[in-house]
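Asker: pasting the sequence and the predicted coordinates here, then a few questions.
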Amino acid sequence: MIDSHCHLNLPPLNVDLDEVISSAKQNGITRILLPGITVSSWAVQKEICQRYCDQLPIDLALGLHPYFLAKTRLSQLNSSNDEIHQLEQAIDDPTYAVKAVGETGLDAVIDVPLEIQKDVLDKHLAIASNAKLPVILHHRKSHHLLFEALKKRRFKYGGVVHGFSGSIDVAKRYINMGFSLGIGGTITYQRARKTRDTVAYLLKHQLDSVLLETDAPDMPMWGRQGQCNKPEYLVDVVNVLCRLGDCSAQHIISATTNNYTRLFLG
């Protein structure tokens, strides 16, 4: 199983990474993608990838998560020393071996003006286009705005819509734009009926667009509320997908591993 979205650098996971990585491997995790959220996290992420490379492959993405954007970001973006410029430099640095740009996106719930988020997202898309890299998209009540941003930039390198929730029509639209859909802990909750219906459709008709993820240490699985989410709990997602798609775990794991390889390692 490949965990396509896991923040290993965040507490409490980072308190005992040796144990987290060892337990993940023992429970069937074969690879992890570690997305970026702030400039200060990138060097730590790189160190984690390098430290555990012989034990478990960890791929690196770099970006600026919308949640952590300062409200003054627009006034800073034209500075030669701003974070966007640092992002460009880091992605061009071969020592980072970046596989994707992100986590970026749009969140209509947080207290960061959407105009700032849109501007920063567009700059991420421009950087990804120049580097010919996929992007990792965060969404919350913002599918229509993400479609507008991708269309405006004419982005053609695809990526993954992380923590996907939404209708079949929304899923199809992302897929038609070259995106995979990251399926995580939300699917383990029975109340997520619409997303479960969408995922059931994808499993039968467009399994080649599905990725697995935990979003650890956040997004706890059903039955594990109040606990730190961990990569090893990805099996909970797989088990639900098996029921929704009436298929074997090996079928899900094999397909999603191929999907990840094609998107990030091809």
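Answerer: All right, it came through fine. Numbers count the residues shown, from 1 in each chain.

Asker: contacts, neighbours, all on C-alpha from now
Answerer: Will do.

Asker: where exactly do the strands run in the stretch 1-150 of the chain?
Answerer: Applying DSSP state E, counting those that start in this stretch to the stretch 1-150 of the chain gives strands spanning 2-3, 31-34, 58-62, 98-107, 135-140.

Asker: now for the second one, which elements pack on it?
Answerer: This means strand 31-34. In this structure, strand 31-34 packs against strand 2-3, strand 58-62, with contacts taken as 3 or more C-alpha pairs under 8 Å, 6 or more residues apart in numbering; DSSP states H and E.

Asker: show me the one of these that comes nearest residue 231.
Answerer: For residue 231, the closest of the helices and strands packed on strand 31-34 is strand 2-3, at 6.6 Å, according to C-alpha to C-alpha.

Asker: distance to residue 27 and mean neighbour count for the helices and strands packed on strand 31-34 - can I get that in a markdown table?
Answerer: What follows is those, written out as a markdown table (distance: least, C-alpha to C-alpha, whole Å; neighbours: other C-alpha atoms under 10 Å):
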| stretch | distance to residue 27 | mean neighbour count |
| --- | --- | --- |
| strand 2-3 | 11 | 27 |
| strand 58-62 | 16 | 26 |
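
Asker: tabulate the ones you listed (TSV), appending distance to residue 144.
Answerer: Listed next are the helices and strands packed on strand 31-34 as TSV, based on distance: least, C-alpha to C-alpha, whole Å:
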stretch	distance to residue 144
strand 2-3	27
strand 58-62	24
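
Asker: you'd agree residue 181 is in a helix?
Answerer: No. Assessed with DSSP: H, G, I helix; E, B strand; the rest coil, residue 181 is strand; it does not lie in a helix.

Asker: use this one as the comparison:
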Amino acid sequence: MLIDSHCHLDMLDLSRHENSLDNVMAAAHDKQVNEMLCVCVDLKAYDGMRQAAERFDNVWFSAGIHPLHMDKSAFDRDHLAALAADPRVVALGETGLDYYYSTDTLEAQQASFAGHLALAGELDLPVIVHTRDAREDTIRLIREHGNPDSAGVLHCFTESLDMAKAALDLGYMISFSGIISFRNAAELREVVKAVPLDRMLVETDSPYLAPVPYRGKQNQPAYVAEVAACVAELKGVSLDTVAEHTSANFRQLFKRTRV
């Protein structure tokens, strides 16, 4: 069994799936992708995200504010805490820092990230972290505001091995997406080889970043099987081994999924 640890089901263009999320779920099931975590990027969009997929009992949810959505949804501790009371909300995020696309909201990004980290510690929930071109500040804020007992995951990891090691030392997991299959991702594949199997997750980040051989198409949870297969090849292990480890890691990190 595989688990897509990060997807955005509410953002899929369902016209490509006969206008039905059921078809997306059936395609995932056919690839033995039996669970997924649907991730929030904007608190104002949370209800719509939840309603889009809540009828599927194999879908979990997160609540948080993406650093590139600061203009749409400011950090609101009480609102976030209220959403986190839902037992199907298994993490806060995605939150974090993005200095690649936005440098004019750095203070707001950092304050929001710190707020997510602090609240997650209080609620004993993990944090889903987006980080791009902000290595030092991401690790610094985790050290200053994070709770090592709840920790979290650096999702869709594209940064350096040194950053991965720093995050691992802080109790975080590293999640890899279809980017690892891209031709120009040789350095990232070396990170995959270095990160222990018992500290990694696999994801699609769908509808974005479809892996080879689907690159250029809309991504979907079924394609996490391709990500896992790439990890298996890089690690020199079977796909079943990757599935077993990453599923166990998912349960370990997202405690509320242990039902």
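Answerer: Here it is on my side, so go on. The shown structure was predicted, so the numbers you read here are calculated from the model rather than taken from an experiment.

Asker: same list (the strands of the stretch 1-150 of structure 1) but as CSV, adding distance to residue 189 of structure 1.
Answerer: Below are the strands of the stretch 1-150 of structure 1 laid out as CSV (distance: least, C-alpha to C-alpha, whole Å):
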stretch, distance to residue 189 of structure 1
strand 2-3, 19
strand 31-34, 23
strand 58-62, 28
strand 98-107, 22
strand 135-140, 18
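
Asker: which neighbouring elements make contact with the longest helix seen in structure 1?
Answerer: For structure 1, the helix with the greatest residue count under DSSP state H is helix 114-131. Contact here means 3+ C-alpha pairs under 8 Å, 6+ apart; on that basis helix 114-131 of structure 1 packs against helix 73-76, helix 83-92, strand 98-107, helix 143-153.

Asker: contacting residues around that helix?
Answerer: With C-alpha atoms under 8 Å, 6 or more residues apart in numbering as the test, helix 114-131 of structure 1 has contacts from 63, 66, 69, 71, 73-74, 84, 88, 91-92, 100-102, 104-108, 134-135, 149-150, 153, 155-157.

Asker: and for stretch 74-82 of structure 2?
Answerer: 43, 63-65, 112, 115-116, 119.

Asker: buried residues in that stretch?
Answerer: For stretch 74-82 of structure 2, a neighbour-count test (16 or more other C-alpha atoms under 10 Å) marks 74-75, 80-81 as buried.

Asker: what about the counterpart of residue 138 of structure 2 in structure 1, neighbour count?
Answerer: Alignment note (TM-score structural alignment): residue 138 of structure 2 maps to residue 146 of structure 1. Residues contacting residue 146 of structure 1 under the criterion other C-alpha atoms under 10 Å number 22.

Asker: residue 146 of structure 1 and residue 106 of structure 1, how far apart?
Answerer: Using C-alpha to C-alpha, to the nearest Å, residue 146 of structure 1 is found at 7 Å from residue 106 of structure 1.

Asker: list residues touching both of the two?
Answerer: Overlap of the contact sets of residue 146 of structure 1 and residue 106 (by C-alpha under 8 Å, 6+ apart) consists of residue 139.

Asker: report how many residues lie close to residue 152 of structure 1.
Answerer: Counted with other C-alpha under 10 Å, residues neighbouring residue 152 of structure 1 total 10.

Asker: got it, and residue 31 of structure 2?
Answerer: Here the number of neighbours of residue 31 of structure 2 (other C-alpha under 10 Å) works out to 16.

Asker: what residue of structure 1 matches up with it?
Answerer: Alignment note (TM-score structural alignment): residue 31 of structure 2 maps to residue 27 of structure 1.

Asker: check which helix or strand the counterpart of residue 198 of structure 1 in structure 2 maps to.
Answerer: Matched to structure 2 by TM-score structural alignment, residue 198 of structure 1 sits across from residue 191. Per DSSP states H and E: residue 191 of structure 2 is located in helix 186-194.

Asker: buried ones in that helix, by neighbour count?
Answerer: Applying 16+ other C-alpha under 10 Å to helix 186-194 of structure 2 flags 188-189, 191-192 as buried.

Asker: residue 36 of structure 2: which of those is nearest?
Answerer: Proximity of the buried residues of helix 186-194 of structure 2 to residue 36 of structure 2 (C-alpha to C-alpha) peaks at residue 192, which lies at 21.2 Å.

Asker: you'd agree the closest one is up against residue 234?
Answerer: Yes. The criterion here is C-alpha atoms under 8 Å, and residue 192 of structure 2 meets it with residue 234 at 7.3 Å.

Asker: shared neighbours, the two?
Answerer: Taking C-alpha under 8 Å, 6+ apart as the contact rule, residue 192 of structure 2 and residue 234 have no neighbour in common.

Asker: alignment lookup: residue 247 of structure 2 to structure 1.
Answerer: Residue 247 of structure 2 maps onto residue 257 in structure 1, by TM-score structural alignment.

Asker: ok, now which ones touch its match?
Answerer: Residue 257 of structure 1 neighbours (C-alpha under 8 Å, 6+ apart): 1-2, 211.

Asker: residue 186 of structure 1 -> structure 2?
Answerer: With TM-score structural alignment as the criterion, the equivalent of residue 186 of structure 1 in structure 2 is residue 179.

Asker: count of residues packed around that match?
Answerer: Residue 179 of structure 2 has 21 nearby residues by other C-alpha under 10 Å.

Asker: in three-state terms, label it for me.
Answerer: Quick answer, by three-state DSSP: residue 179 of structure 2 is helix.

Asker: from memory it sits against residue 187, does it?
Answerer: No. Residue 179 of structure 2 is beyond contact range of residue 187, at 11.1 Å (criterion: C-alpha under 8 Å).

Asker: which residues does residue 61 of structure 1 contact?
Answerer: Contacts for residue 61 of structure 1 (C-alpha under 8 Å, 6+ apart) come out as 33-36, 98-103.
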